[in-house]
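Asker: missing the sequence, but the structure's below:
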């Protein structure tokens, strides 16, 4: 039976799960909720970079991304940060939708699947 590795587990989730060299990240949000969409997206992306590194991979190995925005009108501002971060490394399959957030101060949440 293949090993499943979980990191950052609590009563309801793990921040990452690795199985057969696939890395699944939980939805990641910003900690500083006073930031605007640009600041929150930058913080989320930094947290994604760290989570990927903790799992032995990086943004060049992205497979898919799900992005939730509190207000879809923030899509262009979020995409400016997203495109700058992605560079030419490897663009994932992606969805980006408007959603009610668990905390209304969260402006963006991103969930990633990558491989090692």
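Answerer: Perfect, thanks for sending it. These figures come from a predicted structure and were not determined experimentally. Numbering: from 1, shown residues only.
Asker: Could you use CA atoms for every contact and neighbour count after this?
Answerer: OK.
Asker: Residue 51 - how many residues pack around it?
Answerer: Using other C-alpha atoms under 10 Å, residue 51 has 23 other residues around it.
Asker: next one: the one 3 residues further on
Answerer: Other residues near residue 54 number 12, with proximity taken as other C-alpha under 10 Å.
Asker: Pasting the second one now:
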């Protein structure tokens, strides 16, 4: 049986789960919630880069992304940063939807699956 490794776990979730060379990251949000959607997206993408590196992979190995926006009208602004962040030819499968966030100050949340 293959080993499942959970990182930064609590009673509700794990920050990351590794299985069979796959890395599943929990949804990530910005720390500075005073920022607009561009500022929050920059923060989230930087956190994703750091988390992927910490698990032995990077954004060239993305498989899937799930993106939640507080306001879907922010999609174009977020997509400008998202597209610039992605490696050329390396876009993952993706969903992007509007959602009621747990904290109304959160404007974007991104969850990633990658491989090594």
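Answerer: Looks like it came in fine. The model shown is predicted, which means the values in this text are computed figures rather than measured ones.
Asker: show me the contacts for the aligned residue in the first structure for residue 2 of the second structure.
Answerer: Aligned by TM-score structural alignment, residue 2 of the second structure pairs with residue 2 of the first structure. Shown in contact with residue 2 of the first structure (C-alpha atoms under 8 Å, 6 or more residues apart in numbering): 19-20.
Asker: what about residue 2 of the first structure, which SS state?
Answerer: At residue 2 of the first structure the chain is in coil, as set by DSSP: H, G, I helix; E, B strand; the rest coil.
Asker: same thing with residue 48 of the second structure?
Answerer: helix.
Asker: now swap in residue 24 of the second structure and tell me
Answerer: What three-state DSSP gives for residue 24 of the second structure is strand.
Asker: What is the neighbour count of the closest residue in space to it that isn't next to it in sequence?
Answerer: What sits nearest to residue 24 of the second structure in space, not counting adjacent residues and going by C-alpha to C-alpha, 6 or more residues apart in numbering, is residue 113, at 4.5 Å. The number of residues packed near residue 113 of the second structure is 22, by other C-alpha under 10 Å.
Asker: So residue 113 of the second structure versus residue 64 of the second structure, what's the distance?
Answerer: 5 Å (C-alpha to C-alpha, to the nearest Å).
Asker: Same question for residue 90 of the second structure.
Answerer: Computed as C-alpha to C-alpha, the residue 90 of the second structure to residue 64 of the second structure distance reads 11 Å.
Asker: Comparing those two, which residue is more hemmed in?
Answerer: Each of residue 90 of the second structure and residue 64 has its neighbours counted (other C-alpha under 10 Å); residue 64 has more, 16 against 13.
Asker: for the more buried one, what are its contacts?
Answerer: 92-94, 112-114.
Asker: Which ones among those map onto strands?
Answerer: Among these, DSSP state E puts 93-94, 112-114 in strands.
Asker: Redo those residues as CSV? Include distance to residue 14 of the second structure.
Answerer: Converted to CSV, these look like this (distance: C-alpha to C-alpha, whole Å):
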residue, distance to residue 14 of the second structure
93, 22
94, 21
112, 13
113, 14
114, 16
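Asker: what's the neighbour count on the closest residue to residue 75 of the second structure other than its chain neighbours?
Answerer: Leaving out its chain neighbours, the residue that sits closest to residue 75 of the second structure by C-alpha to C-alpha, 6+ apart is residue 69, at 7.4 Å. Counted with other C-alpha under 10 Å, residues neighbouring residue 69 of the second structure total 21.
Asker: I'm done for today, thanks for sticking with me.
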